[in-house]
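S.K.: fold the following and give me the result.
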Amino acid sequence: MMNSISDGLVYGHRLTPGKSEAMLTWADVESWQPDQGLLWIHLDASNETALNWLEQHGGLSPLTREALLELGTRPRSVVSESGVLVIFRGVNCSPGADPEDMVAIRMFISEKRIITMRRQRVMAVQDIHESIVSGNGPTTAGEFFVALIDRITERIGEIVGDIEDRVAEVEDTIVSAETAELRPLLAELRRESISLRRYIAPQRDMLARLTHERIAWLTEADRTLLRETAERTARYVEDIDTARERALISQEELNNQLAERMNRAMYTLSIVAAIFLPLGLLTGLLGINVGGIPGTDSPWAFLIVTVFLVVLAIVLVAWFKKLKWL
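M.R.: Okay, here's the model as predicted:
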């Protein structure tokens, strides 16, 4: 049976080895018993029906409910006897959204029941749903847990790789491209790196802690996959730091190029001023409106003065070249 997402139940599955029931209804969820297999429900946190069910029938402590519904939160985990509360951050794959504007995935997981919450669509959760529908999905809580983390981390890796590629492109074109084109691009790359690291770094720490927690429903194979995912996340954090440092170095190189161009322009203007300063002094002296200016009555005076000024300019240029100023 299919349910409508408008009732707050986005996905609902009852999982047993070799079998899964696709898209349970609220009636199926309320009639579920632990001996019937692993129950997974994915709820819309903005839907009133889902919120009422979570409060009245969820069987969760007030603190756990509050954490699942909290608007702004960083990645964290809380292990208790009843289950594990985990809050992840994943890439925002919604059309028109910035990938680094990460979305939250809130989950309470125990050996027999999984509750996940969303406010925006999370592609990693949809991947799990599609794999279950196709008959290739997880059948235990541990498999579900590591599969979801793996898909979240995989998409983060794609974004980190894209940032690294764009930084490399900037480094390759930094000599030939216009400064005005590259500076906004570098600023955007640094902003994306900082935004990603803000959530991925605590997620790395959280995964590292979970690998050492005593969680009964995690098998040794699950723990191995969890450790690998934690190591990948740690590597992505390092890659982000490296990309940000490379972007900063590229920004400094651009600033150096700009400063060099300005210095070169000022140097050229200084040389031109040095050449024309004595010429301007002479022409200024000859242009004063007082008596006694030599050559006033000579028809050759202007030509003589012009030739003298040209020769003086040539001498100044030759002298500057000898001094290696030009």
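S.K.: hey, let's count contacts and neighbours off CA atoms from now on
M.R.: Will do.
S.K.: give me the helices and strands touching the helix or strand where residue 270 lies, please.
M.R.: Assigning secondary structure by DSSP states H and E places residue 270 in helix 220-286. Here helix 220-286 touches helix 141-173, helix 179-210, helix 301-322, going by 3 or more CA pairs under 8 Å, 6 or more residues apart in numbering; DSSP states H and E.
S.K.: next, the structure of the following sequence, for comparison with the previous one:
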Amino acid sequence: MTDVKTSPGFLHLHALNGGGEWLHMCIKHRETSAYLMEVAMLDDLVVDAMIEEDTRSRVRVLDDGIMVLLKAMHVGQDMARPEDMVSIRIWIDKTRVITTREADVDPILALHQRLSAGAGPTTPGEFLADLIEEHLDEVDDHIEELEDAVNRIEGLVGTHQTEAACPNMAQTQSRISGFLRHLGPQKPVLEHLSRCKHSLLSERERTRIDDGLDQLLRYLETLQNLRDRVEILNDQVARIQDRQLTRSSFVFSVVATLFLPLGFIVSAFGVNLMGVPFEGHANGFTILMVICLALVAGMLVLFRWRKWF
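M.R.: Predicted coordinates for the structure are as follows:
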């Protein structure tokens, strides 16, 4: 495959330690499609899937090879942002590994570095198993970040810091849903590969893929558990806010109830007519204030006796 180095879509070509070759190409160049079809002689349906921009994780097993499409973490992503997961497309046959991408992903970079250092997989089947392991190990760090984020939100909700918890909760819930959306379709892919009796996959490689499936299932269970915890926290925040609103409404109601008779009395004494009580009394204002305070005290005693607050 050395002739591919002149293609605009060429990224790198590595020799596998067992004698095969790994070709990595970019789908952003239309020459990539022509090379895969006319020179690499891949099936036209395989080529269409290998150059498609928006793909869903799936597997296609043919007599002469296996095509696998996965979603992997974008290179250099420090935060758990599933919206940055991009497609990686792999074709393996007896002597070749061909991968295509629209953007660099961490598992491909890791294998590139290992092969450049003289290590790495020796066969196409081992390459596929290694790639799946690298991909799942990369996801593991982001799942741990999400668990830490949910634990922090639980601490905030436990101390009734709802204003600080709500923005974090929305972002975390969005990331959890994104990972479930991208990782969920990979379950049937790994199930198919772990049971696939193809000559390209040895018993050991199928076992490694089965271990990867177990790891993926644990991730999906963890993500579902985190989603349930966030939903429970969301309900707790709603109840806390409802109680706060109810308490505030009750306080306003009590204050309004206290001032309603006081407003009536003050209004009655404020009319500019003859015959207002205590009009000519020297201590009329003091008497009025004493009556108002006594009325407030009496209402407070009544509210406490009836356990209205």
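S.K.: what's the average per-residue distance for the helix holding residue 270 of the first structure once overlaid on the second structure?
M.R.: With mean CA distance after the TM-score superposition for the first structure, helix 220-286 of the first structure departs from the second structure by a mean of 1.2 Å once superposed.
S.K.: quick revisit: out of the helices and strands packed on helix 220-286 of the first structure, which is closest to residue 110 of the first structure?
M.R.: helix 141-173 (6.7 Å; CA to CA).
S.K.: can you check which part of the second structure the closest one sits on?
M.R.: The alignment of helix 141-173 of the first structure onto the second structure (TM-score structural alignment) spans residues 124-156.
S.K.: now the helices and strands packed on helix 220-286 of the first structure in CSV, with distance to residue 56 of the first structure?
M.R.: CSV is the format used below for those (distance: least, CA to CA, whole Å):
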stretch, distance to residue 56 of the first structure
helix 141-173, 23
helix 179-210, 29
helix 301-322, 90
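S.K.: kindly reformat the ones you listed as a markdown table containing distance to residue 106 of the first structure and mean neighbour count.
M.R.: Converted to a markdown table, those look like this (distance: least, CA to CA, whole Å; neighbours: other CA atoms under 10 Å):
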| stretch | distance to residue 106 of the first structure | mean neighbour count |
| --- | --- | --- |
| helix 141-173 | 12 | 18 |
| helix 179-210 | 13 | 18 |
| helix 301-322 | 72 | 13 |
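S.K.: now for those helices, which one comes closest to residue 13 of the first structure?
M.R.: Residue 13 of the first structure sits nearest to helix 141-173 of all these, at 11.9 Å, using CA to CA.
S.K.: name the helices or strands packed onto that closest one?
M.R.: Applying 3+ CA pairs under 8 Å, 6+ apart, one finds that helix 141-173 of the first structure contacts strand 84-90, helix 123-133, helix 179-210, helix 220-286.
S.K.: at 10 Å what do you get?
M.R.: On a contact count with 3 or more CA pairs under 10 Å, 6 or more residues apart in numbering; DSSP states H and E, helix 141-173 of the first structure meets strand 38-44, strand 84-90, strand 103-109, strand 113-118, helix 123-133, helix 179-210, helix 220-286.
S.K.: compared with the second structure, how much does that helix deviate?
M.R.: Mean deviation for helix 141-173 of the first structure: 0.9 Å (mean CA distance after the TM-score superposition for the first structure).
S.K.: from the chain's centre, how far out does that helix sit?
M.R.: On the basis of CA atoms, centre = their mean, to the nearest Å, helix 141-173 of the first structure sits 10 Å off its chain's mean C-alpha point.
S.K.: same check, this time on stretch 157-170 of the second structure
M.R.: Mean-position distance between stretch 157-170 of the second structure and its chain equals 17 Å (CA atoms, centre = their mean).
S.K.: repeat for stretch 251-266 of the second structure
M.R.: 50 Å.
S.K.: list the buried ones in it?
M.R.: For stretch 251-266 of the second structure, burial by neighbour count (16 or more other CA atoms under 10 Å) applies to 254, 258, 262.
S.K.: tell me the one of those nearest residue 242 of the second structure?
M.R.: Closest approach to residue 242 of the second structure among those (CA to CA): residue 254, at 18.1 Å.
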